[in-house]
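Engineer: Just need the structure, nothing else, for what follows:
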Amino acid sequence: MKIVLDRPRCEGHGLCEEAAPQLMHLDDQGELVLDIETVGDDLEPAKAAVRVCPVAALRLV
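Structural biologist: Model (predicted):
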């Protein structure tokens, strides 16, 4: 599975980063950076990141 970011929708709240720091981080400008786009066998952090995003900027495909 892949995690997909809708960049225009992202507001940089950082809740996803807290839920899945191994997959993503906010850069110095507050922009979300996906460190890993293809999610391995452990889907739980990716699902948590998608779930906590208050503007639904992340999805799993």
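Engineer: all contacts plus neighbour counts: C-alpha atoms, from now on.
Structural biologist: Noted.
Engineer: Which residues are in contact with residue 23?
Structural biologist: Going by CA atoms under 8 Å, 6 or more residues apart in numbering, residue 23 touches 17, 34, 35, 36, 37, 46.
Engineer: Most neighbours among these, which one?
Structural biologist: For the contacts of residue 23, the largest neighbour count, defined by other CA atoms under 10 Å, is 26 neighbours, found at residue 46.
Engineer: what's the helix or strand for that residue?
Structural biologist: helix 44-52 (DSSP states H and E).
Engineer: Residue 16 now?
Structural biologist: helix 15-19.
Engineer: Quick one: residues in contact with that helix.
Structural biologist: 23, 24, 25, 26, 45, 46, 48, 49, 50, 52, 53.
Engineer: Sequence B follows; please return its structure for comparison with A:
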Amino acid sequence: MRLEVDLDLCQGHAVCQDEAPALFDVPRNGQVRILRTDPADELEAARAAVKYCPTQALSLVDDDADE
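Structural biologist: So this is what the prediction gives:
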């Protein structure tokens, strides 16, 4: 699994940072920065961040699905 962000959709609400602070950083008046693309040890927090993103800018991609 890996995290991806669509910066065209991100509006900097920082919900992702609230849900998973080890994975996301949202500077004041900025867009999300993914701190780690592999959320293996924070998978539930990553799923919550994706679920509650108000603009649906985040996604979890299953790398194994390509095989």
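Engineer: Once they're superposed, tell me the TM-score.
Structural biologist: After superposition, the two chains reach a TM-score (TM-score structural alignment, normalised by the length of the first structure) of 0.90; 61 aligned residues with a CA RMSD of 1.2 Å.
Engineer: average gap between the helix holding residue 16 of the first structure and the second structure?
Structural biologist: Taken over the aligned residues, the distance from helix 15-19 of the first structure to the second structure averages 0.5 Å (mean CA distance after the TM-score superposition for the first structure).
Engineer: which ones are touching the closest residue to residue 30 of the second structure other than its chain neighbours?
Structural biologist: Distance criterion CA to CA, 6 or more residues apart in numbering; nearest residue to residue 30 of the second structure, sequence neighbours excluded, is residue 12 at 5.5 Å. Counting by CA under 8 Å, 6+ apart, residue 12 of the second structure makes contact with 26, 27, 28, 29, 30, 31, 32.
Engineer: Just give me the residue right at the centre of the second structure.
Structural biologist: For the second structure, residue 58 is the residue whose C-alpha lies nearest the centre (CA atoms, centre = their mean; 4.8 Å).
Engineer: before we move on, back to that, report the buried members of the contacts of helix 15-19 of the first structure.
Structural biologist: With burial judged by 16 or more other CA atoms under 10 Å, the buried subset of the contacts of helix 15-19 of the first structure is 23, 24, 25, 26, 45, 46, 48, 49, 50, 52, 53.
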